[in-house]
Every structure is written in structure tokens, then in C-alpha cells.
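Trainee: Fold the following.
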Amino acid sequence: MSDETERTFVMVKPDGVQRGLIGEIVSRLEERGLKMVAGKFMQMSEDLAHEHYGEHEGKPFFEGLVDFITSGPVFAMVWEGQDATRQVRKMMGETDPAESAPGTIRGDFGLDLGRNVIHGSDHEDPGANEREIDLFFDEDELVDYERVDETWLYE
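Mentor: Sure thing, here's the model as predicted:
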């Protein structure tokens, strides 16, 4: 990984998995030029959900959030690229799908704030990438490699 690239955490939530959107979401991120360096299809435990959403603990929606994210399998991923976190956030759209532009993942597939298909690290929260990646992946699960098209993506 060069100094100019970064890694970011992305997760297809249970509603996205159940609706068969993993492939579509992966394709969109790849077509953008981002590179997947880790992926894991998993059932999130309640303990992991509490840790992942810890900043929301004590808020009225917290237990519902934990119940939802543990209600079915998720697809956790790590993506790499220049300004990857900000790029993924723009591609995802707003947290509330009703506020998301057509062409964004949530704008095209989300209908409800509580069922918004995808999670991505917050680009405004320093350290969110590393914290979330470390929660879901061991260091040896992250793969370093060069895609053949990288010279065509970046100057």
C-alpha cells in the first residue's frame, strides 16, 4: 500500500445480504477503481455488534440497531484506494435513503433509515477505519497485491 492510498471498512448489512445485493455493491466499488483486500461473510455476534456500535450505546435506537445487525449474515470487507473512505461514503449516499441521490447505493436500494443496506467507516472520524478493520479482521487476513489496472487509475 502506497502512502497515497488508504484502507476503509465496508459492510453489507443483513437487509442487503437478504436482498442479494452483495455482488452489485462489490461491482460498484470495483468499477470505481477501489481494490478489495479482505472480505468475510459472517454472522455478527451480539458482543461484536455492541463493540462496533459502541458510540451509540445509551441512545434510544441502540438495542434496535444491535438486534437488526445480528438478525442475519453480513458481508464485511476492507477496500483500498486513494481517499477510499471519502469515496465510499459518497458512493453510499446519505444515512437516510430518502435523502440519498439516485445513483448512490442507498439512493438506489435503500427505502428506510433502519434498513439502509450498507455501512462504511466515517471519513470525519479519525481512526474509524483502523478501529473497524481491527474489529472484523486479523492482520493476516488483509491481502497486499497490485491490480493490473492500477497504473490506469492513478497518476
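
Trainee: going forward, measure contacts between C-alpha atoms and count neighbours the same way
Mentor: Will do.

Trainee: Buried residues in the helix or strand harbouring Glu24, which are they?
Mentor: Applying DSSP states H and E as the criterion places Glu24 in helix 22-32. Neighbour-count burial for helix 22-32 flags Ile22, Ile25, Val26, Leu29 (criterion: 16 or more other CA atoms under 10 Å).

Trainee: Same check on stretch 72-90?
Mentor: For stretch 72-90, by 16+ other CA under 10 Å, it's 73-82, 84-89.

Trainee: Following up with a second sequence; could you model it the same way so I can compare the two?
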Amino acid sequence: MEKTLVILKPCTIQRGLIGEIISRFERKGLCLAGMKMTWLTDEILSEHYAHLKEKPFFQRIKDAMSVCPVIVCCWEGVDAIHVVRQLAGATNGRNAQPGTIRGDYSMSVQENIVHASDSPETAAIELKRFFNDDEIFNYKMNNLLALYANDEF
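Mentor: The predicted structure is shown next:
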């Protein structure tokens, strides 16, 4: 099973959408393997968004992500990275399809509800950035046969 990182951004916490967003991933059939609330430091934000360091909006992103705590989640499932990104929708909420998280809850490219890892390599790096090994749990969901064919997992 593949694991991926999702961050519920400050806009999600401020708007009271935590349960709604988490339930989207649960209803799809993903398994929650880790979750915690944390306040992101400038150091962590600089590391997490290092690929955007030269962009004019770099500081704006860091400022927005430090307004209040965030909730970091580790979700697990077959093709979890792809599934989460499909559920999230296009980065710009104005362009995201209705029915996606961003399409239903976002009007912004920045205040776009969630961050989601974009590849297995990125997911591995990001999960290590936000979770200690003992904060991600491995357990068998009793409903796997209702979610997947027996040769899919």
C-alpha cells in the first residue's frame, strides 16, 4: 500500500472544514495512518517550500501557512498519491472541478484547502519531514475486501 502526506492548511482550520475534508478521504476508502496538529516553523516552511524559494510569492506562502496550526495526515491505500491528488483537484481552486475538495471549497491558488504530495519520492521526503516513525501506524482495515479486489492489495 502506498502512503502520502496531506496537510490541512490554515484556511481549512480557520473555516472549520477539518471534519469535512478528512471525511472525503475516509469515504473514498483511504486508511488514516497518522495525524497530528502542529504549528509550522519558518525553518520547516523554508524546507518544505524550498523549490519555490526564487518565486515572488515564496514569503506569502510561508506567511499564509503560519497563520495558525495545520493538521498533517498520512493516508494509505492503493495508488494513494494519485487518489488524493484527484480528490484534491486543481491547485487553483477557481479552476478545480466541482466535486473535488478544492472545487467545492476554494476560490484561491494559495488558500486551496490542502497540500498533497505529488510523487512517491516527494511523499517519502514529506512524511519524514512531518512525522516520526512511531507516529505512522500500520494496521489492517477490516473492510479491505469491500474496497479492493483480493488481488489488488
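
Trainee: TM-score of the superposition?
Mentor: Once superposed, chain against chain, the TM-score is 0.95 (TM-score structural alignment, normalised by the length of the second structure); 149 aligned residues with a CA RMSD of 0.8 Å.

Trainee: The second structure: matching residues for the helix holding Glu24 of the first structure?
Mentor: Counting by TM-score structural alignment, helix 22-32 of the first structure falls onto residues 18-28 of the second structure.

Trainee: what does the matching stretch rub up against?
Mentor: Stretch 18-28 of the second structure is contacted by residues Leu8, Thr12, Leu32, Val84, Leu87, Ile101 when judged by CA atoms under 8 Å, 6 or more residues apart in numbering.

Trainee: Quick one: map the first one onto the first structure.
Mentor: Put plainly, it is Leu8 of the second structure. In the first structure, the residue paired with Leu8 of the second structure is Val12, using TM-score structural alignment.

Trainee: and what of the last one?
Mentor: The criterion is TM-score structural alignment: under it, Ile101 of the second structure has Ile105 as its aligned partner in the first structure.

Trainee: In strands only, show me the buried residues of stretch 72-90 of the first structure.
Mentor: Pro73, Val74, Phe75, Ala76, Met77, Val78, Trp79, Glu80, Gly81, Gln82 (DSSP state E).

Trainee: Please tabulate those residues in CSV and include distance to Asp112 of the first structure as additional columns.
Mentor: Compiled in CSV, these are given as follows (distance: CA to CA, whole Å):
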residue, distance to Asp112 of the first structure
Pro73, 19
Val74, 18
Phe75, 20
Ala76, 21
Met77, 23
Val78, 25
Trp79, 25
Glu80, 28
Gly81, 29
Gln82, 30
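
Trainee: In these, find the pair that's most separated.
Mentor: Spatially, the most separated pair among these is Pro73 and Gln82, at 29.1 Å (CA to CA).

Trainee: gap between Glu57 of the first structure and Leu48 of the first structure?
Mentor: 13 Å (CA to CA, to the nearest Å).

Trainee: An error on my part: the question was meant for Glu130 of the first structure.
Mentor: Taken as CA to CA, the span from Glu130 of the first structure to Leu48 of the first structure is 15 Å.

Trainee: Against the second structure, what's the mean shift for the helix holding Glu24 of the first structure, could you check?
Mentor: On superposition with the second structure, the mean distance recorded for helix 22-32 of the first structure (mean CA distance after the TM-score superposition for the first structure) is 0.6 Å.

Trainee: and the angle from that helix to strand 73-82?
Mentor: Here helix 22-32 of the first structure runs at an angle of 0 degrees relative to strand 73-82 (axes from the mean of the first three to the mean of the last three CA atoms, to 10 degrees).

Trainee: which residue ranges form the strands in the first structure?
Mentor: Going by DSSP E, the first structure shows strands at 5-12, 35-43, 73-82, 118-120.

Trainee: Indicate which one of these is closest to Glu99 of the first structure.
Mentor: The nearest among these, by CA to CA, is strand 118-120 at 14.9 Å.

Trainee: How many residues are close by Asp144 of the first structure?
Mentor: 13 (other CA atoms under 10 Å).

Trainee: can you check Phe109 of the first structure too?
Mentor: Neighbour tally, Phe109 of the first structure, other CA under 10 Å: 18.
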